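Chemist: 3D, please:
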Amino acid sequence: MYLSNLYLYPIKSIAPLEVASAEVEPRGLRDDRRWMVVDADGRFLTGRQLPRLTLVRAQPGAEGLVLDAPGMPSLQVAFPDADATLPVSVWKSQVAARPAAAAADAWLSEFLQRPARLVHMDAGVSRVMTDPHSQPGDEVSFADGFPLLLISRAALDGLNARLARPVSMLRFRPNLVVDGVPAHAEDGWKRIRIGGVAFDVAKPCTRCVFTTVDPERGERDPDGEPLKTLIGYRRSGDGVTFGQNLIPRSGGMVRVGDGVEIIA
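Modeler: As a prediction, this is how the structure comes out:
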């Protein structure tokens, strides 16, 4: 039982960045979902409304990000001024984020073909978790609700065996992929350790229409897959679930190849 893949999403909803190792912070993996695209009113934008957002790629660096997308020039985006704030919302959270320079807004607006702004979450920006599975003091990045998402490789294999056209693990946007366990074994875990880092397995991840967006094309699947098939065998009282949300309970590095230990 081991960690087979590690993914970051430097900006919420964009293309994944596969890495060999990552530092686990209280909010999740370092550089994961610390940036977000918002509309003119500060409301978060995702691939649910804008599938083209999944075609944007970002490379984190010491000075900020480098953005790339089909048909667009590369753009260097510096970390915003730590004194500037812009009120933004992500689901029910209200966050005083840091606004990026106007050039980043213009670049994203041109590619997405609608007004958009880019904001950043630095160490001085806080988003407190309010989920019943969290503990006092728990924080989260611009991720939907939890710091990390884990899926077993066998869960995807089981889904693909039911589909006419197999889909990539990236339809589900995990941070951690675990190999060497039966399909959906993660549903029964409460606490795990990967390498030397401990995590609470908080709750199943409820899936939505975002799973129907093909990240290679930036378009929705016209057949509504794989959500249509998942409804047939992964539906529960909580909705359609696939994967588990995690909350870190210690810090440190995780690396591809690390063993996964069930603590409880």
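Chemist: contacts and neighbour counts: CA atoms only from here.
Modeler: Will do.
Chemist: Can you list the residue ranges for strands in the stretch 101-250 of the chain?
Modeler: 117-120, 148-152, 176-179, 191-194, 197-206, 213-214, 219-220, 235-236, 239-248 (DSSP state E, counting those that start in this stretch).
Chemist: Next, the structure of the following sequence, for comparison with the previous one:
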Amino acid sequence: MTDVVGMIERIWRYPIKSTGGELLQQVGVDTRGLLGDRLFAVRDAEGKFGSGKNTRRFRRMPGLLHLHSRYANGMDQPELLDPRGVAVPDPTAYLRGYLGRDDVEVAREGTVSHFDQLPLSVLTTATLDWVRSAVPGVPVDERRFRPNLLVRTPPGTPPFVEDRWFGSKAWIGDALCVEFLRSSERCVMTNEAQQDLPRSPLVLRAIADAHEARLDALAIIMIPGPLQVGDAVVLL
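Modeler: Predicted coordinates for the structure are as follows:
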């Protein structure tokens, strides 16, 4: 038995981890995730990756969300865009000045994964609409939650419907198969300012009160394949 739960409305890829991403119409997906997603990161001298939080693996580096990254000429090296949207000639040199640190560099993924958790994050419009209603007056869109896929769900779909998918496989389009395992535990990064989204502590607070600070569906790739906007998501 199958169930069409929605369609792909937007695809996001983040070439340099913790920076703003790029919108795509289509992309290939392998067992690691979207091709090139978070393949690079801002790394310091201790080997920690730039993020919105401090942990064993991550170093808080405020300001990264005001930058963007994209692939302009293949995936050998991403472009870094400054807050005005202008590509900088030397990403590492720019970041050292921008962050006020001389020990950071843009580094390609090695033996340590750049992903916080699993390779694919999926968010539904039903859940996103709920967040908007929970924090009236605060601008909210999917960029606060940094999903790879925003799925347009049918009218009447309840918020946090992603929870129902855990433990299930799904076909996305004609060839890509994924398995949903769990949700992301959200951190202060959801509150941070980026581009035209102001900082607000209300976002994380609302999710914490209603859903134990968890939001989205995380998946692993079972069968790699292409992905494009408009693809149906069919739960098996």
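Chemist: related to what we said a few turns ago, please convert the strands of the stretch 101-250 of the first structure to a markdown table, extending it with mean neighbour count and distance to Q49 of the first structure.
Modeler: Converted to a markdown table, those look like this (neighbours: other Cα atoms under 10 Å; distance: least, Cα to Cα, whole Å):
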| stretch | mean neighbour count | distance to Q49 of the first structure |
| --- | --- | --- |
| strand 117-120 | 26 | 15 |
| strand 148-152 | 26 | 21 |
| strand 176-179 | 22 | 25 |
| strand 191-194 | 20 | 34 |
| strand 197-206 | 20 | 18 |
| strand 213-214 | 22 | 10 |
| strand 219-220 | 18 | 10 |
| strand 235-236 | 12 | 23 |
| strand 239-248 | 23 | 20 |
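Chemist: Turn the ones you listed into a markdown table, columns for distance to R33 of the first structure.
Modeler: Putting the strands of the stretch 101-250 of the first structure into a markdown table (distance: least, Cα to Cα, whole Å) gives the following:
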| stretch | distance to R33 of the first structure |
| --- | --- |
| strand 117-120 | 9 |
| strand 148-152 | 10 |
| strand 176-179 | 14 |
| strand 191-194 | 21 |
| strand 197-206 | 17 |
| strand 213-214 | 19 |
| strand 219-220 | 21 |
| strand 235-236 | 28 |
| strand 239-248 | 15 |
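Chemist: among those, which is nearest A40 of the first structure?
Modeler: Of all the strands of the stretch 101-250 of the first structure, it is strand 117-120 that lies closest to A40 of the first structure, at 7.0 Å by Cα to Cα.
Chemist: Just the residues contacting that closest one, thanks.
Modeler: 34-40, 42, 79-80, 86, 97-100, 104-106, 108-109 (Cα atoms under 8 Å, 6 or more residues apart in numbering).
Chemist: Go through these and flag which are in strands.
Modeler: Using DSSP state E, the members of the contacts of strand 117-120 of the first structure that fall in strands are W35, M36, V37, V38, L86, A97, R98, P99.
Chemist: Next up, the contacts around the counterpart of Q26 of the second structure in the first structure.
Modeler: Aligning on TM-score structural alignment places Q26 of the second structure opposite S21 in the first structure. Contacts here follow Cα under 8 Å, 6+ apart; on that basis S21 of the first structure touches L6, M253, V254, R255, V256.
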